[in-house]
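K.L.:
Next input, structure requested:
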Amino acid sequence: MSNDEGRRLVSRTIEGVETLVSTESGEIFVDIPAANSRYIRVEEGQTVQEGDIRSQTAEELTSESLRKWTVETIGPKTVIGTDQETGERREWDRESLEQKLAIGSLSTVLADFERVNVSGETKPSDREDRRSDEKAVIVTVYGDDSRKFTQTYRLVDDDAVSDERRLELVESDDRIGRFETALQERFERAVELALRSEGYAI
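P.N.:
This next block holds a predicted model:
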C-alpha cells in the first residue's frame, strides 16, 4: 500500500545510490534507495533539523545544540526555512537539502505513514499457547522520516470460512507506544487499511 500516485519522480544518484526524488514545488519527496520502500517527505510548515533520526534517539535529537528550521517554502530549485531558535532565514539549494536528508545529516519529524507492506511467514513458536508451526503476519510500516516500524500478528481463526481472517497482535515495535495520540491514530489507520486490503481484520 502506498500513496505515490500523481508524483513526478526523477532519478538521481546520491552517495552512489540510485534515488528517486520529486520535482514538485511545495513538497520534498525522496525514495532512498529507489528500489526500497523507505522514503522521506517534507511539506511546507514542517521541521528539518540536524542529526540522523535513523541512528539517534528522539531524546538525542531534542538537544539544544542541534539546529532546527521550519520549512517556509519549497520551490523547484531552492528551499527556504526559518531557524526555530534565532528566527534567521536560511536558504538551501533543493538538491543539496535532498542529499542531506537522504544521507542523514538532516532529518525531518515523523508525521505520516504512506507505505505499508504485509507479508506472511510460518515460524516456530517459543510460546506454549501457540502451535509450533504457526503462521505469522508481519506488517512493516514506513514513516515519512525514513524509519520503518514492524508489528507481528498471529491468525486467530485460521480455519474460519469468513472472507476476513482475524489477527491478534503478538509483537510490536516499542517506539510505536511512544507516539503522540494523533500520530498513533494515523499509524493504526494505515495498518488497518493495509491488512484489510489483504483480507485480514484486527
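K.L.:
Going by C-alpha atoms from here, please, whenever you check contacts or count neighbours.
P.N.:
OK.
K.L.:
Spatially central residue in this protein, please.
P.N.:
The chain has residue 143 as the residue nearest its centroid, 1.1 Å off, counting by Cα atoms, centre = their mean.
K.L.:
Contacts only, for that residue.
P.N.:
38, 39, 40, 110, 111, 112, 113, 114, 115, 149 (Cα atoms under 8 Å, 6 or more residues apart in numbering).
K.L.:
To check against the first, give me the structure of this:
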Amino acid sequence: MTTDREREMEPRTIEGTDALVNVESGEIFLDVPAASPRYIRVEEGGTVREGDIRSRSEGELESPSLRKWTIETIGPETVIGTDRKTGERREWERTTLERQLATGALSTTLTDFERVNVTDRKGDDSNERSVVAVVYGNDGEKFSRTFRPVDGETGGEERRLEPVDADDRIGEFEDELRERFDRAVELALRNEGYAV
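P.N.:
The predicted structure follows:
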C-alpha cells in the first residue's frame, strides 16, 4: 500500500455513475462507483492502454493493435502521454481521460493494491469458519484469498490463520507485484487482529 496521504476528492457523475475524483495534479484517482471499494489510480510514469481489463484478459490487452501510452504529466486540466510504439505525444482533457478510465474504454496496468476488505465467514457447521480477504488493485480489478483458523488456537489477541485458497490470477503475478499483494493482505489481516 503506497500512500496514506489525503486526496482532494470531488464528487462527479461519470456516464450516470456517481464517482469521487482526485482533482490534484500528478495522479488520477477514481472511486467508481463512489460507494464501492474498487478504484483506479494512474500516476505520472504509469501506463494507460486501450481496452477494459475488467472485461478482457491480460493476453487480449497485449494485442499489438491496442495502443499504450506512458503518462508523462497529469495536470489539473490536461494529461500528456507518449505512445509506447510510435513515441508520439498525446494530450487528453483530464475529464475525458477520467471518463474513459471509469467506463473501460481505457485501462491502467496493475501495479499496486491499496484497499483490502476482510470478512470472517461461518459455514453451515458452526465449527466451519473462514476469513476472506478481497483485495482491490489500482486497475479496478479485485482478487480474493481465503484463510482458515489454525487448529488449536485459543483466540488470544492475534488469531492465527493459514491460506487455503486464492484467486488463480495471483499465481501469475511477477515477484514484486506478488510481494505488494502479500503485504497488503498481511496488513489488512493484522489490522483485524489476525496473523498469518
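K.L.:
related to what we said a few turns ago, corresponding residue for the residue nearest to the centre of the first structure in the second structure?
P.N.:
Residue 143 of the first structure maps onto residue 137 of the second structure when the alignment is built from TM-score structural alignment.
K.L.:
Grab the longest helix from the first structure for me.
P.N.:
Counting by DSSP state H, the longest helix found in the first structure is helix 181-197.
K.L.:
That one: average distance to aligned residues in the second structure?
P.N.:
Once fitted to the second structure, helix 181-197 of the first structure is off its aligned match by 0.4 Å on average (mean Cα distance after the TM-score superposition for the first structure).
K.L.:
ok, then the element right after that helix?
P.N.:
Using DSSP states H and E, the next helix or strand after helix 181-197 of the first structure towards the C-terminus is strand 200-201.
K.L.:
and residue 129 of the second structure, what does it touch?
P.N.:
120, 121, 122, 123, 148, 149.
K.L.:
what about 10 Å?
P.N.:
For residue 129 of the second structure, the contact set (Cα atoms under 10 Å, 6 or more residues apart in numbering) comprises 120, 121, 122, 123, 147, 148, 149.
K.L.:
Is residue 92 of the first structure in contact with residue 82, as I believe?
P.N.:
No: in this structure residue 92 of the first structure lies outside contact range of residue 82 using Cα atoms under 10 Å: 11.2 Å.
K.L.:
quick one, which of those two is more surrounded?
P.N.:
residue 82 (18 against 14; other Cα atoms under 10 Å).
K.L.:
Can you tell me the element the aligned partner of the more buried one in the second structure falls in?
P.N.:
Matched to the second structure by TM-score structural alignment, residue 82 of the first structure sits across from residue 82. Assessed by DSSP H and E, residue 82 of the second structure sits inside strand 78-83.
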